[in-house]
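Chemist: Give me coordinates for this.
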Amino acid sequence: MAVPDPKAGFEIPTSMKGEFIRVKSSFRDWITADGSSGYKAESGRYHLYVSLACPWAHRTLIVRKLKGLEQTISCDVVDWFMDGQGWSFTDKKPNCNLDTVNCCSRLREVYRIANPDYEGRITVPVLWDKQKKTIVNNESSEIIQMLNSEFNAYCANEEQKKLDFYPKTLQKDIDGVNEWIYPMVNNGVYRSGFARTQEAYDVAVRELFQGLDKVEDILSKTRYLAGKELTEADIRLFTTLIRFDLVYVGHFKCNKKRIVDYPNMWGYLRELYQIPGVADTVNFEHITKHYMTSHESINPTRIVSIGPEIDFTTPHGREAMSKREQGR
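Modeler: Okay, here's the model as predicted:
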């Protein structure tokens, strides 16, 4: 959920110390394979509203892609520019489109269809139920778990059906990693970039790099965050790492180190990017233009930088880590 800029009409929630405070998601219903939750997994019934710039929405696109659910769950992509009224729809920019389900001009109108009295924040991703005409869920961590487990009957092939990014045997490890990576890294870049005092920034950015150092240490010993297999923990971290050197280093003042300066994390990031289908979900134009044009208080000129040039396609060498683990 990329956060609107105060000069564009929204106030960034902060504490008395100038610390950025992320507001919790409001819609938290669940889709189940058998429909016991009131929302049954069905092909063509559900729809995603996403931003290609937003790391939280990006998680859902990766799981949807890897699980082969693109024909099962439709998707609309908002404009990369967020103005004073929040996310909007356009077909005038590359890889954006109009609202194909509710014909709304802005995402806030979609929220109001779900709840006419809604006054909370307008965020992506949004998982919409076309049948009940409401928002099922707008919390990315829960949406990716639904896509991972509840739609297996509709995966494009058997291999995708077998993929499990939250296996029972690893759930404790996955939850343990997510528990500190979210506040320190995923949200840490925002806590740094949206800090309104030097004190708040100093605390946030130090914790951010403590988190990244911890990730680097883990990846020096195991191929993935929870061991030998790719899990949702890796997908959740990937969407932050892929944006880090591109926008967070400069735009959010997270410039103590770059991801390319961490040998294990840099190889790991390239490996995840090179997983078939993942690169299809990454749009660098949307990422750079959203952050650099939407956050007027950070970049008042709204000039989009030319670089950096980063090649995510070079050999990553992480196969050696699996061989090392097998030899233990």
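Chemist: drop to CA atoms for contacts and neighbour counts, all remaining ones
Modeler: Noted.
Chemist: which other helices and strands contact the strand or helix carrying residue 60?
Modeler: Per DSSP states H and E: residue 60 is located in helix 55-66. For helix 55-66, the packing partners by 3 or more C-alpha pairs under 8 Å, 6 or more residues apart in numbering; DSSP states H and E come out as helix 140-149, helix 232-243.
Chemist: okay, those in a markdown table with mean neighbour count and distance to residue 111 next?
Modeler: Listed next are the helices and strands packed on helix 55-66 as a markdown table, based on neighbours: other C-alpha atoms under 10 Å; distance: least, C-alpha to C-alpha, whole Å:
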| stretch | mean neighbour count | distance to residue 111 |
| --- | --- | --- |
| helix 140-149 | 21 | 16 |
| helix 232-243 | 22 | 25 |
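Chemist: want to put them side by side, so please do this one too:
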Amino acid sequence: TVWRDLISSAPDAKFPPAAGRYHLYCSYACPGSHRALIMRTLKGLEDVVSVTYVHPTWRLTNPDNPNDKHRGWVFGDPLGQPFSNTINRGGPFPPAYTGNKPDPHFDAFSIREIYEVAHDTSGKYTIPLLWDSRLNTIVNNESSDIAYMFNSCFNAFAANGDLDLYTEDNEEGMAKLNEVNEWLSPLMINGVYRCGFAKNQRAYDTAIDELCKAFDHADDILQNQRYLTGNTLTDADIRLFVTLLRFDEVYAIYFRANARLVMLTPSLLSFCREIYQMTGVAATCDMEQIKAHFFGSHPEWNNYSVVPRGLGFMELLDMPHDREKLS
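Modeler: Take a look at the predicted model:
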């Protein structure tokens, strides 16, 4: 099953815009979830689309069947017991971190069970996941679609309905956004994963070279203008931010993307400070849960789920920025 339906105001739409009808299943740890959360926050949709933050550390999703090895996102249980990783090492991880709560609809143990309620046949139990609580089915599980819908489909209910992070009424702005997306996604956002998943030195060298090129390109742009497309905040800036937020503390270590650091790149650090200090954005950023996911969910890479302390990147984000001078 491919879940790519859209919210639409068409008269016969299956999923019309409405307040209180849709629910976002997401994680503070997941970059795609984070993109959707920031869009929800900036648009002022907190009272329109409800949210559940799942536990950041993957667990076996069908623990009663020893032959079922699928691991993935589970719900927090504040009354539960601490647990180890999926090979019974490391941790112990708390049964819930800040904001992790049980499933409000079906009392499910895992996101997998939500997919099964919707009769999913794909077997890819990913988040973010936009759920229709009226029809009891999945609307969409693609982060780019969900971010777009939050930007464009709920304006009648949004506190900041006039904010448009896709510059849809500006052809020149859309052209600039599309130009940025041509390099941002394949080289920067996906680049960190290609470094981490490289199976040989040649593949890694190619990936890290391309990542450094994209990193430096973002640096060059943001030394001279406030945002990636100019003076207007767009979805591309949010996508870059959720990558940079994880870069020094996770990607540089876990994915061997250590040829660059945000904290040593003044323009990118200042850019992160500005986004982080926008109203409501800081509340979507939880480095403890980000680390718990990456360092705790893949025991084949990190047997004992030891979480590196890091250099205190989050503390740097509260310091003043000077991005206004570039406008």
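Chemist: And the TM-score between these chains?
Modeler: In this superposition the chains share a TM-score of 0.86, using TM-score structural alignment, normalised by the length of the second structure; 294 aligned residues with a C-alpha RMSD of 1.5 Å.
Chemist: sorry, back to before: list the contacts of the helix holding residue 60 of the first structure.
Modeler: 1-2, 50-52, 70, 73, 124-125, 140, 143-144, 147-148, 160, 235-236, 239-240, 277-278, 281-282 (C-alpha atoms under 8 Å, 6 or more residues apart in numbering).
Chemist: and if you look at stretch 140-148 of the first structure?
Modeler: 30-32, 56-57, 59-60, 63-64, 67, 125, 127, 137, 163-166, 232.
Chemist: How many residues are close by the closest residue to residue 279 of the first structure other than its chain neighbours?
Modeler: Using C-alpha to C-alpha, 6 or more residues apart in numbering and skipping the chain neighbours, the partner closest in space to residue 279 of the first structure is residue 273 (5.5 Å). For residue 273 of the first structure, the count of nearby residues is 21 (other C-alpha atoms under 10 Å).
Chemist: same check, this time on residue 308 of the second structure
Modeler: 12.
Chemist: quick revisit: does the residue nearest to residue 279 of the first structure touch residue 312 like I think?
Modeler: Yes: with contact defined as C-alpha atoms under 8 Å, residue 273 of the first structure reaches residue 312; the gap is 6.8 Å.
Chemist: And residue 182 of the second structure, what's its match in the first structure?
Modeler: When the first structure is aligned by TM-score structural alignment, the residue opposite residue 182 of the second structure is residue 179.
Chemist: which residues does its match contact?
Modeler: Per C-alpha under 8 Å, 6+ apart, neighbours of residue 179 of the first structure: none.
Chemist: and it, how far is that from residue 186 of the first structure?
Modeler: Residue 179 of the first structure is 11 Å from residue 186 of the first structure, where distance means C-alpha to C-alpha, to the nearest Å.
Chemist: how about the helices in the stretch 201-327 of the second structure?
Modeler: 201-224, 235-246, 252-254, 266-276, 287-296, 313-316 (DSSP state H, counting those that start in this stretch).
Chemist: Out of the ones you listed, the one nearest residue 325 of the second structure is which?
Modeler: The closest of the helices of the stretch 201-327 of the second structure to residue 325 of the second structure is helix 201-224. By C-alpha to C-alpha, the value is 9.9 Å.
Chemist: how far is the closest one from where the chain is centred?
Modeler: From the chain centre to the centre of helix 201-224 of the second structure is a distance of 21 Å (C-alpha atoms, centre = their mean, to the nearest Å).
Chemist: list the helices and strands that helix packs on?
Modeler: By 3+ C-alpha pairs under 8 Å, 6+ apart, helix 201-224 of the second structure packs against helix 190-197, helix 266-276.
Chemist: Residue 177 of the second structure: helix or strand, and which one exactly?
Modeler: Here residue 177 of the second structure is assigned to helix 171-183, by DSSP H and E.
Chemist: tell me the angle of that helix relative to helix 201-224?
Modeler: 150 degrees (axes from the mean of the first three to the mean of the last three C-alpha atoms, to 10 degrees).
Chemist: Now do the buried residues in helix 171-183 of the second structure.
Modeler: For helix 171-183 of the second structure, a neighbour-count test (16 or more other C-alpha atoms under 10 Å) marks 173, 174, 177, 180, 181, 183 as buried.
Chemist: try stretch 296-314 of the second structure
Modeler: In stretch 296-314 of the second structure, counting by 16+ other C-alpha under 10 Å, buried: 296, 297, 298, 299, 302, 303, 304, 305, 307, 313, 314.
Chemist: Spatially nearest residue to the fourth one, not counting backbone neighbours?
Modeler: Just to be clear, that refers to residue 299 of the second structure. Per C-alpha to C-alpha, 6+ apart, closest to residue 299 of the second structure is residue 305, 6.5 Å.
Chemist: Map the residue nearest to residue 279 of the first structure across to the second structure for me.
Modeler: Residue 273 of the first structure maps onto residue 276 in the second structure, by TM-score structural alignment.
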